[in-house]
Each structure stands twice: as structure tokens, then as C-alpha cells.
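Asks: Give me the fold of what follows.
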Amino acid sequence: MNIDDARHLQALIRTIPDFPSPGIQFRDVMPLLADAHGFARALEALAEDIAPHSIDMVAAIEARGFLLGGAIAQRLGCGLLPVRKPGKLPGPNHGIDYALEYGSDRLEMQVGSVKPGARVLVIDDLIATGGTALACGELIARAGGHVAGFRFLIDLPDLGGAARLAARGWDARSLLRY
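Replies: This next block holds a predicted model:
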């Protein structure tokens, strides 16, 4: 992605102070998604270094990851794996609890949704401390899948999430850094 595209995308993201709790600087990607050119360019940039059909699934993390994951999966010619908060998926589910920068949470995916050895790319809007992304990667690994990498619109490098993924041996790339 060239510098002009990066500046355009960054201009479309607004910062909301003290959301969802005091001290958090929330990076709101909704204006970027509402901009047809910005949204299209972000999708292109997220997928530009990945060969079509080189992965088997895109894992999209609830909820903003869903907005990106389906489009990326379609571009790459692969399936979509929704990774959700508890109680949202029918049937038996794999689950994992994890820590956030402002609390704790849980992710789940349906049993049997990842075939053993499947190459899975994880998509989300933002990486902060990396707790959510690490939990998603662990779910995929426990199900027998291979984490092919992570893609984010935004990285907050001061919070160390991408470094935590790298320490686990997983590639993480982001379009923008704050």
C-alpha cells in the first residue's frame, strides 16, 4: 500500500477517547467502512500479499472482523470461519478464555469447522495487547488447523500484541499503526 492510500485510510479512522472505559483510545473504523474507496483499498491491501487459494479459510473475529473477513475470504477463494463470543454458535463448540487490556472474554468456534491441517488466515480490525488474536490462533491450533498469519487494519504497537504473536511464531501484519 502506498503512502497516499495509508494517509487516506488513517484520515477515515476516528479516535474516541475513554471508550469503552476510561483511558482507552478507541480507534473507530466505521467511517472507513462507510467510505467506498477507503473500504475497497483496505480490503485490497489486506489481501495483496496472499495468493488466491493459498489458504483454506479466513477466521473472522467477532464483530468487526466479520466486516472484513467475508470480503477477504471471497477475494482469496476460500471459506469463512466465524469466531464468536460465547452463546452465539449452535452445536458443540471449542472455546477459550483470554485477557483483554480492559477485562477478560471468551471466544468460540464450532467443533468440526476447521479440518486438520487447514491453512487459516485470521482477520480482525485491530490488534492491541494481542489477547483476542492469540486466543483465536490457539483455538485454530487446538482444532488441528495451521495459522497461516494474521491481518489487521490497525496495530497499537505500544501495547505489544503483534510482538506476542511473533513470539508464538505467527506472522502479523497491519495496514496502520497508532
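Asks: Please count neighbours and contacts with C-alpha atoms only from this point.
Replies: OK.
Asks: And the residue nearest the centre of the chain?
Replies: What sits nearest the mean C-alpha location of the chain, by C-alpha atoms, centre = their mean, is residue 124, with 1.8 Å.
Asks: Alongside the first, I'd like the structure of this one:
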Amino acid sequence: MAVDLTKYISSYKDFPKKGILFRDISPLIENPDAFREATNRLAAFAKKEHANLIAAPEARGFIVGSPVAYKLGIGFVPARKKGKLPTATVSASYGLEYGKSTLYMEKKAIKPGDRVVILDDLLATGGTYSATAKLVKQLKGNVVGAGFIIELSALKGRNKIGDVDTMSLIKY
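Replies: Reported below is the predicted structural model:
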């Protein structure tokens, strides 16, 4: 029987700033049944896309992407914040629902033709996804899927994904 993942999402008004309704996956990842269910669903999606790598942005994307990569027996590529990677990198800047940032990926992380599914905890405006996809494409990888635990539909982040197969476990 499938677990109702919506029961494991907390909502906080005016966090991290006034006007934002923060959707928190902490209760989901704290519950072994809910976390396993979310991981299994995202892994089935990535397997269907024939991914040979999972890429995910810092920080909660790591929590979502790493267990999926492990379950599928494929590699995991982190998209990190500035100063966190020791070797040569590529970078991509993006806007968030409440600010701006830049992500970095090691140049050696993705090889031409790699089939990459990008996973994250939340799709809001699509900025974080877009930056991660730019990094994959700079390294000549193919983004073949995008998966999220939560999608905030009103913010239209899916519009930035384009024709890539996309999965959201929960939509608000």
C-alpha cells in the first residue's frame, strides 16, 4: 500500500522571509516508510529514463538524489555552492524564489553522452533546476529527466524545464 506523502510535509508561513510559505520535507525524511516510498518512486522514474547518473543541487537535493543513485547502483553528481569543490569546475547562476545564487560542478563529473536525471526536494521557480541542467549540458551530458518531492505549481517552475520528462510526487 502506498504511503500518503502529503502527511509528511510541514508548512511554515513567512519563512525564510515574509510572504514565503516554506514546504518542509524534514518530517518525510525522518519517517523511514515515507522516505523509502519517496525514494522508491523517484528511483523507478530514473530507471525508466535509463539514467546512468543522478545530479542534484545542494543541499536538500543531496538528501533526495543520493539514496536514489545508491538504489539504482549508479553515480551521484553534486551541484555545489561556491568554494566546496577542490578541482576545476563549471558554474551557472540562477534566481530563487527569495534570492540569487550560483552552483558549481566538477568538470570531470559528467562525460559526454551521460544520461542524467536531476532530482531535488522542491520545484518552485525552476531556477535551481535550470542552473543544474546548464551545468550538465556544459559538460555535454544529456538531461533525460527531472524529479521532485514537491512542486509549487503556482510558481510555474515547470515552464523552465521544457520537454524533459518530469515527475513531482506532491503538487501544491
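Asks: residue in the second structure matching the residue nearest to the centre of the first structure?
Replies: Using TM-score structural alignment, the partner of residue 124 of the first structure in the second structure is residue 120.
Asks: Check the secondary structure at its match for me.
Replies: Secondary structure for residue 120 of the second structure, judged by DSSP: H, G, I helix; E, B strand; the rest coil, is strand.
Asks: Would you check that residue 125 of the first structure makes contact with residue 153?
Replies: Yes: if you go by C-alpha atoms under 8 Å, residue 125 of the first structure and residue 153 touch, sitting 5.0 Å apart.
Asks: Report the contact partners of the match of residue 124 of the first structure.
Replies: By C-alpha atoms under 8 Å, 6 or more residues apart in numbering, the contact set of residue 120 of the second structure is 56-57, 60-62, 64-65, 129, 147-149.
Asks: Residue 72 of the first structure is in contact with residue 58, isn't it?
Replies: Yes: in terms of C-alpha under 8 Å, residue 72 of the first structure counts as a neighbour of residue 58; the distance is 7.4 Å.
Asks: Name the residue in these two with the higher neighbour count.
Replies: residue 58 (30 against 23; other C-alpha atoms under 10 Å).
Asks: The first structure: which residue goes with residue 56 of the second structure?
Replies: If you follow residue 56 of the second structure across to the first structure using TM-score structural alignment, you land on residue 60.
Asks: Just the residues contacting the helix or strand containing that match, thanks.
Replies: According to DSSP states H and E, residue 60 of the first structure maps onto strand 57-61. If you take C-alpha under 8 Å, 6+ apart as the criterion, strand 57-61 of the first structure is touched by 66, 68-70, 72-73, 78-84, 118-124, 136.
Asks: Give me the neighbour count for the aligned partner of residue 157 of the first structure in the second structure.
Replies: Under the alignment (TM-score structural alignment), residue 157 of the first structure pairs with residue 153 of the second structure. The tally of other residues near residue 153 of the second structure (other C-alpha under 10 Å) stands at 15.
Asks: on that earlier part again, which SS state does the closest residue to the match of residue 124 of the first structure other than its chain neighbours fall under?
Replies: Spatial nearest neighbour of residue 120 of the second structure, excluding adjacent residues (C-alpha to C-alpha, 6 or more residues apart in numbering): residue 61 at 4.1 Å. When classified by three-state DSSP, residue 61 of the second structure comes out as helix.
Asks: Contact partners for residue 61 of the second structure?
Replies: Contacts for residue 61 of the second structure (C-alpha under 8 Å, 6+ apart) come out as 119-121.
Asks: now residue 13 of the second structure
Replies: Listed by C-alpha under 8 Å, 6+ apart, the contact set of residue 13 of the second structure reads 19-22.
Asks: Just to check, the match of residue 157 of the first structure is in contact with residue 171?
Replies: Yes: between residue 153 of the second structure and residue 171 a contact is recorded at 6.4 Å, counting by C-alpha under 8 Å.
Asks: Just name whatever secondary elements the lengthiest helix in the second structure is in contact with.
Replies: Using DSSP state H, we find that the single longest helix of the second structure is helix 32-48. Secondary-structure packing of helix 32-48 of the second structure (3 or more C-alpha pairs under 8 Å, 6 or more residues apart in numbering; DSSP states H and E): helix 26-30, helix 60-72, strand 142-151, strand 166-171.
Asks: which of the ones you listed sits most buried?
Replies: Ranked by average neighbour count under the criterion mean count of other C-alpha atoms under 10 Å, these are headed by strand 142-151 at a mean of 23.
Asks: ok and it relative to strand 166-171, angle-wise?
Replies: Counting by axes from the mean of the first three to the mean of the last three C-alpha atoms, to 10 degrees, strand 142-151 of the second structure lies at 10 degrees to strand 166-171.
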